[in-house]
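Asker: Would you be able to build a 3D model of this:
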Amino acid sequence: MPISYANNVTATIHEFILLGFLCSQEIEILLFIVFSIIYIVTLLGNGAIICIVWWDQKVHTPMYILLANFCFLEICYISSNVPNMLLNFLSKTKTISYNGCILQFYIFLSLCATELFFLSLMAFDRYVAICCPLHYPIIMTKKVYGSLVAACWVGGFLWLLTPATLISQVPFCSSNMIDHYLCDLGAMLAISCVPVPKTTLTCSIFSVVILFITLFFILLSYTLVLRTVLQLPKGSGSKKAFSTCASHLVVVSLFYGSIIVMYVTPGAANQPGMQKFVTMFYSIATPLLNPLIYSLRNKEMKLALRKALCKI
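Answerer: As a prediction, this is how the structure comes out:
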């Protein structure tokens, strides 16, 4: 799809080649097997948590319903890039259409933004539950947390509309080889015909703003939670509160840490190999680890899991 740009430069690229990991066919087959297993395990792990929350009445609380929605988000998130990557391992051409690349960019980063909003919402839920326990049933009603979940999804996809529109206007004249396994921001800007500083700056601003606003909100929520927990008498539920919050903070640390390295730290991920590794960590590793982190560190989830396994 030709796209006009400044200085009479016109994009004539109709498809891109995702170079992936640049290895031999034998290694690609091995990677296909490894990532297929990771993908299946991720689907099963997150799907198991969704089913447990659906079946077990004891975990029909806002915290676990949010967790189930978060697991569904993780399934969508990893499915936005891994299936295409698996196909490219077996493909000789490794091509993706221009429109398909822009769409993958938009969906992948929109789901990433949605996850940032979800992590903030889960932090807010823990803040209300621990700092305002008497008001928790009044504040976190089904209508309220249903609206908040919907706002996370809508907000994530609206936030990336401007960056996706700008990327669709970047001119790609000759090179159509993206040195990545998906259509990511840095890898696409690296093959543009001309420098696009305004697009780069705007996309960076959008990334940094949502990243640090949500991170600030999470840190503020857990600072208030920590202050409240430290004031509780021993044996009054402080250990359970710490355990529940610790699971969430581990997920936050893994996800935010890798994204900050990728999009915020200057020069930390300029090399294509580093870009692929960091992207793989926050887009593939975290959805795989999240079910393990939440289920192994949460007493109610472990009991519900045992009950479900006994019924099988």
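Asker: okay, CA-based contacts and neighbour counts for the rest of this
Answerer: Will do.
Asker: how much space is there between the residue nearest the centre of the chain and Phe70?
Answerer: Note on the chain: the residue nearest the mean C-alpha position is Cys112, at 3.7 Å, using C-alpha atoms, centre = their mean. Cys112 sits at a distance of 12 Å from Phe70 (criterion: C-alpha to C-alpha, to the nearest Å).
Asker: And this one, please, so the two structures can be compared:
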Amino acid sequence: MTIRTNTGPAYRLQLVFDAGPTMSMWRPLLRRLRQSLDHDGPFEGATVSVLTADGTVRGRQVEDDRLVTLVLSDCSGPQWYPGPAGERWYETLRSWARVRPVAVVQPLPERMWRRTALPGTPGRVHAPAAGSANSGLTFTAYDGTPHAGADSIPVPVLEPSSVWLENWFTLLGTGGTEVPATVAFIPQALPAEETTSPARLTAEELVLRFRATASPEAFRLAGHLAAGVPHLPVMQQVHRSVETTPCPSHLAEVILSGLLRAVPGPPGTYSFREGVASVLLRTVPRSSLSRTVALLRRAEPSARRPLVAAEASRRLR
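Answerer: Presented below is the predicted three-dimensional model:
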């Protein structure tokens, strides 16, 4: 990613990586983003902090009136929703946005943002001066939708691409500037949210719900992932075999679907909810399933553990 920046004041960057249960697959993006920003961004230096699932931020906290913060997150972990973790994290996020520029870099494609805690609204955002804190920004939605209220603070939500980042850098570096942006608002208090927990749905209902919203590629991938142990390295290996050019967002759709739950183990360790793998396997043609199972069996000696799901083996008998 090559980023063009306008001349303007240099800043110090605080890059915050969300280490929540669905973010393991985006660690390579963190490395690429930091390299690009170190090389091309308007920054004199950068530090990396970690946002944990309990809503705390770990890492060296830098106090500098030139500090700006970028949060790399899929906005899908527990700290983004109502509850103790959410209250802790949003209090921190609000405190930053009152005094400095803050933006969220969302690795998911824009079409998926509506399923997250920060869907955002497209429009134009105006900064009264270079380096304005978020509390000083004004936002006008393209569709005229009023924003969340006088006490809410706007936060730009960016795709990790040159065009989106360059617009944000323009906002940082030039006073009186207005740029296109997608913006979410941080409320003073998190509203109570009623959702249907995946645990309350049957396996068939979970799969049907996923099929209704997923891309065809993600739904096909989910069936093949059900053939193996749903740990991130294994899922990525299956993904590479299913798609000629694997698109990370397809795997992200499966991980965020509610079909899986995080289980104890290294980051990226999941299991399918009860009965889900069996339902998904019924969507995969026998010949395709056989190829995926063969791939996993070839990988078992180097992994030194079984990688093929028992249900997949039974279906091929």
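Asker: Quick check: TM-score for this pair?
Answerer: After superposition, the two chains reach a TM-score of 0.26 (TM-score structural alignment, normalised by the length of structure 1), with 132 aligned residues with a C-alpha RMSD of 6.5 Å.
Asker: Find the residue closest to the residue nearest to the centre of structure 1 in space, skipping its chain neighbours.
Answerer: Tyr77 (7.2 Å; C-alpha to C-alpha, 6 or more residues apart in numbering).
Asker: Ile75 of structure 1 too?
Answerer: Ile75 of structure 1 sits nearest to Leu43 (C-alpha to C-alpha, 6+ apart), 6.0 Å away.
Asker: surely the one you found meets Cys76?
Answerer: No: applying C-alpha atoms under 8 Å, one finds Leu43 of structure 1 not in contact with Cys76, separated by 9.5 Å.
Asker: now the strands: where do they sit in the stretch 151-300 of structure 2?
Answerer: 153-158, 177-186, 260-262, 270-272 (DSSP state E, counting those that start in this stretch).
Asker: any idea which of those strands is most buried?
Answerer: Each of these was scored by mean neighbour count; the highest is strand 153-158, a mean of 26, by mean count of other C-alpha atoms under 10 Å.
Asker: got the angle for that strand vs strand 177-186?
Answerer: 110 degrees (axes from the mean of the first three to the mean of the last three C-alpha atoms, to 10 degrees).
Asker: so what does strand 153-158 of structure 2 touch, helix or strand wise?
Answerer: Judged by 3 or more C-alpha pairs under 8 Å, 6 or more residues apart in numbering; DSSP states H and E, strand 153-158 of structure 2 is in contact with helix 84-99, strand 102-105, strand 177-186.
Asker: can those go into a markdown table with extra columns for distance to Arg211 of structure 2?
Answerer: Shown next, in a markdown table, are those (distance: least, C-alpha to C-alpha, whole Å):
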| stretch | distance to Arg211 of structure 2 |
| --- | --- |
| helix 84-99 | 29 |
| strand 102-105 | 27 |
| strand 177-186 | 27 |
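Asker: and of these, who's closest to Glu217 of structure 2?
Answerer: With C-alpha to C-alpha as the criterion, Glu217 of structure 2 lies closest to strand 102-105 of these, at 23.9 Å.
Asker: now the helices for the stretch 151-300 of structure 2?
Answerer: Assignment of helices within the stretch 151-300 of structure 2 using DSSP state H, counting those that start in this stretch yields the ranges 162-173, 203-213, 216-225, 232-242, 248-255, 276-281, 286-303.
Asker: Let me know which of those is tucked in deepest.
Answerer: Most buried among the helices of the stretch 151-300 of structure 2, given mean count of other C-alpha under 10 Å as the contact rule, is helix 216-225, at a mean of 22.
Asker: Contacts for that helix, please.
Answerer: 210-211, 235, 238-239, 242, 250-251, 253-254, 277, 280-284, 289, 292 (C-alpha atoms under 8 Å, 6 or more residues apart in numbering).
Asker: What of stretch 200-213 of structure 1?
Answerer: Here stretch 200-213 of structure 1 has contacts from Ala113, Leu116, Trp159, Pro163, Leu189, Tyr256, Tyr263, Val264, using C-alpha under 8 Å, 6+ apart.
Asker: Go ahead and confirm Ile96 of structure 1 touches Phe16.
Answerer: Yes: contact status for Ile96 of structure 1 versus Phe16: in contact at 5.3 Å, counting by C-alpha under 8 Å.
Asker: Between the two, tell me which one has more neighbours.
Answerer: Phe16 (22 against 19; other C-alpha atoms under 10 Å).
Asker: my hunch is that the more buried one is in a strand, does that hold up?
Answerer: Yes: assigned with DSSP: H, G, I helix; E, B strand; the rest coil, Phe16 of structure 1 falls within a strand.
Asker: Can you tell me which of the contacts of stretch 200-213 of structure 1 is nearest Ile138 of structure 1?
Answerer: Leu116 (25.2 Å).
Asker: Leu43 and Cys76 of structure 1: who's more crowded?
Answerer: Neighbours were counted for Leu43 of structure 1 and for Cys76 using other C-alpha under 10 Å; Leu43 has more, 21 against 16.
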